[in-house]
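Engineer: Structural data only, the sequence is not supplied:
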């Protein structure tokens, strides 16, 4: 037997749908059911508030934590303390260069210009010791070569010159030997002398007079410094000299 077909009732179907929706509506004064259409709205509001809070927290956290790209501050390194002056070991001074005994002479005009029978002329001899050694006995020895003489000279009847040394203690002038010869006097025959310490300086004053009789001419006054303890010559110089007649 063929199946029966029921006629469609569109109006009835629409009416049933309206009734179903009306049954789900909330009751007056009652709490909305879990299936109420208002629940999704509340959930949406809460979700928005939570999102805003999370965003604010993330922003605050990002602001409080410095970026890892920013350079970290470097602590200043303390400078090493300078050593105390009392703890610094002083350097030993460099040794002074070695110096030796020196001899020099000074005279007006740099020479002796004498006249027979005239006044004496003074000159000074300076002994300047070095830092090498001290001397116990130093002696100044004087010598002149024989003058050849000129026509009209009066032959000497005795000594032709008088050499004197000024005593620094009394100021008196005392006679000093003057050798007239053309040879060299050996240092071993000399004796006496005075000490001279290291770096000591001493100037001795002398004067030379040409006596009334004797030859005239020019010859240097030779001065030799002798260490009589070792019989050795330790210095020498010469002073130009000329003697004329009146």
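Structural biologist: Right, received. Where do you want to start? Please read all numbers here as calculations on a predicted model, not as lab measurements.
Engineer: hey, let's count contacts and neighbours off CA atoms from now on
Structural biologist: Noted.
Engineer: how about the helices of this structure, start to end?
Structural biologist: Secondary structure of the chain (DSSP state H): helices at 10-23, 38-64.
Engineer: For residue 97, which of those is the nearest?
Structural biologist: helix 38-64 (74.8 Å; C-alpha to C-alpha).
Engineer: re the thing from before, tabulate the helices of the chain (a markdown table), appending distance to residue 209 and mean neighbour count.
Structural biologist: Converted to a markdown table, the helices of the chain look like this (distance: least, C-alpha to C-alpha, whole Å; neighbours: other C-alpha atoms under 10 Å):
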| stretch | distance to residue 209 | mean neighbour count |
| --- | --- | --- |
| helix 10-23 | 164 | 10 |
| helix 38-64 | 111 | 12 |
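Engineer: just checking, residue 231 touches residue 187?
Structural biologist: Yes: the criterion here is C-alpha atoms under 8 Å, and residue 231 meets it with residue 187 at 5.4 Å.
Engineer: closest to residue 131 out of the helices of the chain?
Structural biologist: Of all the helices of the chain, helix 38-64 comes closest under C-alpha to C-alpha, at 80.8 Å.
Engineer: chain center to that closest one, what's the gap?
Structural biologist: From the chain centre to the centre of helix 38-64 is a distance of 76 Å (C-alpha atoms, centre = their mean, to the nearest Å).
Engineer: Does anything pack onto that helix? Which helices or strands?
Structural biologist: Contacting helix 38-64 under the criterion 3 or more C-alpha pairs under 8 Å, 6 or more residues apart in numbering; DSSP states H and E is no other helix or strand.
Engineer: Got another one to weigh against that:
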């Protein structure tokens, strides 16, 4: 009986040794696999998630708000230059370009046109007439006679009224004239006149000088016009 127990004890020892060897080998495999698993976990924790990496470029490239954008460019506006200054111009228009009268005959009509510029506005502009004395004219005569009658048409009343017609050889200073009508900037004024040679008056040829006077300033505002005239 004792002989049979010995071999069974030897088998048990070999089995135990095999088990221990297998355990040691298994422990080595687990130890080798542990760092790999740790490295995978670490790399997974450090790398950004797909959603985070995708949203980052969108946030960086978002357009700026209008208030933060650059100010809009302003177009350069070229100022309009003021109009060139213009002055008062005048014209005297009569049939045939001159006054041809007959003593005791019908009067001859003519017009005087004043075209104001853009430089000044006038309260009183007077149209004044003067003629040198003809042969046989009484010395020192002035006004509308003797010998001639100048009339101006009054559009308000629709009738002709006597107008001053100075007959003298000397010039009257502009500062001594009075009267006249207003003339705004760029306004046009047309006045109608007619001149008659009375019966028994002088005959001959003498020009009529038409002057334009600012009676407030006592000066001429335009060059005078010389109108040819003959009475027979």
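Structural biologist: The structure has been received and is ready for your questions. Computed from a predicted model, the values in this text were never measured in an experiment.
Engineer: Serialize the helices of the first structure to a markdown table and add fields for distance to residue 125 of the first structure.
Structural biologist: Listed next are the helices of the first structure as a markdown table, based on distance: least, C-alpha to C-alpha, whole Å:
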| stretch | distance to residue 125 of the first structure |
| --- | --- |
| helix 10-23 | 148 |
| helix 38-64 | 96 |
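Engineer: Residue 149 of the first structure is nearest to which of the ones you listed?
Structural biologist: Comparison of the helices of the first structure against residue 149 of the first structure by C-alpha to C-alpha identifies helix 38-64 as nearest, at 120.0 Å.
Engineer: what range in the second structure does that closest one sit on?
Structural biologist: With TM-score structural alignment applied, helix 38-64 of the first structure matches no range in the second structure.
Engineer: what does residue 185 of the second structure align to in the first structure?
Structural biologist: Residue 185 of the second structure maps onto residue 198 in the first structure, by TM-score structural alignment.
Engineer: typo on my end, residue 152 of the second structure
Structural biologist: By TM-score structural alignment, residue 152 of the second structure lines up with residue 165.
Engineer: I figured that match hits residue 176, correct?
Structural biologist: Yes: in this structure residue 165 of the first structure lies within contact range of residue 176 using C-alpha under 8 Å: 6.3 Å.
Engineer: out of the two, which sits in the busier spot?
Structural biologist: residue 165 (20 against 17; other C-alpha atoms under 10 Å).
Engineer: List the contacts of the nearest residue to the more buried one once chain neighbours are set aside.
Structural biologist: Counting by C-alpha to C-alpha, 6 or more residues apart in numbering, residue 165 of the first structure lies nearest to residue 206, which is 4.4 Å off, once chain neighbours are set aside. Residues in contact with residue 206 of the first structure, defined by C-alpha atoms under 8 Å, 6 or more residues apart in numbering, are 122-125, 163-166.
Engineer: now, among the residues you listed, which is nearest to residue 109 of the first structure?
Structural biologist: residue 123 (10.4 Å).
Engineer: if I line the two up, what does the closest one land on in the second structure?
Structural biologist: Checking TM-score structural alignment: residue 123 of the first structure goes with residue 110.
Engineer: who are the neighbours in contact with the residue most central in space within the second structure?
Structural biologist: In the second structure, the centroid-proximal residue (C-alpha atoms, centre = their mean) is residue 80; its distance is 4.5 Å. Residue 80 of the second structure makes no contacts at all, as judged by C-alpha under 8 Å, 6+ apart.
Engineer: and if you look at the one 10 residues further on?
Structural biologist: Applying C-alpha under 8 Å, 6+ apart to residue 90 of the second structure gives the contacts 112-115, 222.
Engineer: Which of those residues are retained in the first structure?
Structural biologist: When you map the contacts of residue 90 of the second structure onto the first structure and apply both residues aligned by TM-score structural alignment, their matches' C-alpha atoms under 8 Å, the shared contacts are 112-115, 222.
Engineer: Just want to know which of residue 231 and residue 187 of the first structure has more residues nearby.
Structural biologist: residue 187 (17 against 14).
Engineer: per the alignment, the more buried one corresponds to what in the second structure?
Structural biologist: Aligned counterpart of residue 187 of the first structure in the second structure: residue 174 (TM-score structural alignment).
Engineer: separation between that match and residue 212 of the second structure?
Structural biologist: Between residue 174 of the second structure and residue 212 of the second structure the computed distance is 9 Å (C-alpha to C-alpha, to the nearest Å).
Engineer: Could you do residue 107 of the second structure as well?
Structural biologist: 23 Å.
Engineer: same deal with residue 116 of the second structure?
Structural biologist: 12 Å.
Engineer: Repeat that for residue 131 of the second structure.
Structural biologist: 15 Å.
Engineer: Residue 220 of the second structure now?
Structural biologist: Separation of residue 220 of the second structure from residue 212 of the second structure (C-alpha to C-alpha): 6 Å.
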